[in-house]
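Enquirer: heads up, no residue letters with this:
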């Protein structure tokens, strides 16, 4: 299993929006960063990810599953940009803030801590387990 983190501004696309899409899920479109796009190219159906609200909230609020591998982003005709489709799996019991993550030494090497601007990023299996425990959920 490979784990990821998907960041979204709640005013643009919130966890509630993602949950409302149900089993059909939604494209994780609009990403215009090569590194984030390359991470999506590495994803496989069944991979799990944290859904992270950026801006003011800055917190992991849910868990999503990749349901379609990288394909052309429907929001542009530029062939360089691809996206995956994701669906909501479950909400976390306790949202885990960026401050919570930074306060835990075990998470000091997490991409979110080192490069918090990247909108799609990998999460190690150890980081995944730690945050799931903190959030009161099991994957």
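Expert: Arrived safely. Because the structure is predicted, anything quoted here is derived from the model rather than measured.
Enquirer: hey, let's count contacts and neighbours off CA atoms from now on
Expert: OK.
Enquirer: Make sure I have this right: residue 94 is in a helix.
Expert: No: according to DSSP: H, G, I helix; E, B strand; the rest coil, residue 94 belongs to no helix; its state is strand.
Enquirer: Can you give me the distance of it to residue 102?
Expert: Distance of residue 94 to residue 102, computed by Cα to Cα, to the nearest Å: 16 Å.
Enquirer: Same check on residue 123?
Expert: 14 Å.
Enquirer: Who has more neighbours out of these two?
Expert: residue 123 (19 against 16; other Cα atoms under 10 Å).
Enquirer: let's bring in a second one:
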């Protein structure tokens, strides 16, 4: 009798997740219990699908401050849970309320993100001036997604060179 084949280990994945600092900054996340926050308010189907279909516990996250005077990477985090329905879609007083989303068939999901450390701000200008990062999705014209994949080479360039 032969042993069943061993499934190959899943490669580490990396993500850039945008948050407006007034809503949840890296400091807010670090101050939260267990430095973990629910990533609520995602209202783009592609970003939702990344969470639902591709993101897994342990994946690396570049915590990005957006819609602020100086946007950029402000910290390192990790995906800390699988997905579940985002309760803000059902709350009529929430800015993320979706009257078409039903409790028995929710449209929107969230997952928990655990902040690991605050970093120096790696600005959009820093990212743009680094040739090895020219292909990053966050730098592409018209890119507005709140969650984007980051290639392992890009992750290494940012964490080993820009944040060193």
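Expert: Great, that's in hand. Everything quoted here is computed from the prediction, not taken from an experiment.
Enquirer: Report the TM-score for the pair.
Expert: The TM-score (TM-score structural alignment, normalised by the length of the first structure) is 0.91; 135 aligned residues with a Cα RMSD of 1.3 Å.
Enquirer: any idea what residue 51 of the first structure aligns with in the second structure?
Expert: Using TM-score structural alignment to pair residues, one finds that residue 51 of the first structure aligns to residue 63 in the second structure.
Enquirer: Tell me the spacing between the equivalent of residue 125 of the first structure over in the second structure and residue 62 of the second structure.
Expert: Using TM-score structural alignment as the criterion, residue 125 of the first structure maps onto residue 152 of the second structure. Using Cα to Cα, we find residue 152 of the second structure at a distance of 12 Å from residue 62 of the second structure.
Enquirer: Compare neighbour counts for these two and give me the winner.
Expert: When residue 152 of the second structure and residue 62 are compared for neighbours, residue 62 comes out ahead with 25 against 15, by other Cα under 10 Å.
Enquirer: quick one on the thing from earlier: moving C-terminal of the strand or helix carrying the match of residue 51 of the first structure, what's the next helix or strand?
Expert: Take DSSP states H and E as the rule and residue 63 of the second structure turns out to sit in strand 60-65. Reading on from strand 60-65 of the second structure to the C-terminus, the next helix or strand found by DSSP H and E is strand 72-79.
Enquirer: quick one: contacts of that following strand?
Expert: 26, 55-66, 111-124 (Cα atoms under 8 Å, 6 or more residues apart in numbering).
Enquirer: which helices and strands does the helix or strand following that strand pack with?
Expert: Where DSSP H and E defines the elements, the next helix or strand beyond strand 72-79 of the second structure is strand 84-85. Secondary-structure packing of strand 84-85 of the second structure (3 or more Cα pairs under 8 Å, 6 or more residues apart in numbering; DSSP states H and E): strand 109-110.
Enquirer: The strand holding residue 63 of the second structure vs strand 72-79, what angle?
Expert: In terms of direction (axes from the mean of the first three to the mean of the last three Cα atoms, to 10 degrees), strand 60-65 of the second structure departs from strand 72-79 by 140 degrees.
Enquirer: Now strand 60-65 of the second structure on the first structure. Mean distance?
Expert: Here the mean offset of strand 60-65 of the second structure against the first structure after fitting is 0.6 Å, by mean Cα distance after the TM-score superposition for the first structure.
Enquirer: which of the contacts of strand 72-79 of the second structure are buried?
Expert: Among these, those buried by neighbour count (16 or more other Cα atoms under 10 Å) are 26, 55-66, 111-116, 118, 121-123.
Enquirer: Would you state the strands of the first structure in chain order?
Expert: Taking DSSP state E to define them, one finds strands in the first structure at 3-8, 26-27, 48-53, 59-72, 82-97, 120-123.
Enquirer: residue with max distance from the center of the first structure?
Expert: Centroid-distance maximum for the first structure: residue 77 at 24.1 Å, with Cα atoms, centre = their mean.
Enquirer: Tell me how many other residues crowd the counterpart of residue 77 of the second structure in the first structure.
Expert: Using TM-score structural alignment, the partner of residue 77 of the second structure in the first structure is residue 64. Using other Cα under 10 Å, residue 64 of the first structure has 26 other residues around it.
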